[in-house]
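[1] structure here, sequence nowhere to be found:
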């Protein structure tokens, strides 16, 4: 069953976040992940939202996502995201 990640991001240090973004696609591809959507200015339809960017990814299943998230290559670039942005990441099972 496919899983989707929804990352909500607020960038605090553009240079550090850019180091993450530059390498993200190659790491995602190594784990057969798929970028579904990325929007630097999503429309808030309802409620309050304190982030500024949203990224939605798809993986074949939870094991595939965990392999990606736990990989050395992702942890290496994630350090730049942690230093350059505040983020909230959700993982949801598809139907």
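    That came through, no problem. Here the structure is a predicted model, which means the values were calculated and not measured.
[2] please count neighbours and contacts with C-alpha atoms only from this point.
    Fine.
[3] which stretches in this protein count as strands?
    Taking DSSP state E as the test, the strands found in the chain are 3-11, 34-39, 53-59, 85-93.
[4] okay, now the one to match up with it:
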């Protein structure tokens, strides 16, 4: 069953965050992950929600998604993201 990581990001240091974006793509390959949404323009349809940046990643399974998130490959990029932004990250199973 596919799994998705949904991330809401508020960037505090845009210059440093660019380094995160450059590193992340290569870390997904071993986990068969891919970007579905990567910072595209958003439009609020209901409620009060105006995120600065939304990212959605797809993985074949939730186990692969969690393995990627905890991996040594992703750790340097994760450290950059955590130092340059505030994030909310959710793992959800697909259909």
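    Ah, there it is. What you see is a predicted model; the values in this text were computed from it and never measured.
[5] in contact with residue 11 of the second structure, which residues?
    If a contact means Cα atoms under 8 Å, 6 or more residues apart in numbering, then residue 11 of the second structure has 17, 52, 84, 85, 86 as its contacts.
[6] you'd agree the second one is up against residue 10?
    Same thing as residue 52 of the second structure. Yes - counting by Cα atoms under 8 Å, residue 52 of the second structure does reach residue 10; the two are 5.7 Å apart.
[7] compare those two (neighbour count), which wins?
    Neighbour totals were compared for residue 52 of the second structure and residue 10, and residue 10 leads with 16 against 13 (other Cα atoms under 10 Å).
[8] what does that one align to in the first structure?
    Taking TM-score structural alignment, residue 10 of the second structure has residue 10 as its aligned residue in the first structure.
[9] now its match, nearest residue through space, not along the chain?
    Nearest residue to residue 10 of the first structure, sequence neighbours excluded (Cα to Cα, 6 or more residues apart in numbering): residue 51, at 4.8 Å.
[10] what does that neighbour correspond to in the second structure?
    Residue 51 of the first structure maps onto residue 51 in the second structure, by TM-score structural alignment.
[11] now that match: how far from residue 61 of the second structure?
    26 Å (Cα to Cα, to the nearest Å).
[12] higher neighbour count, the two?
    With neighbours defined as other Cα under 10 Å, residue 51 of the second structure and residue 61 compare such that residue 61 has more, 19 against 14.
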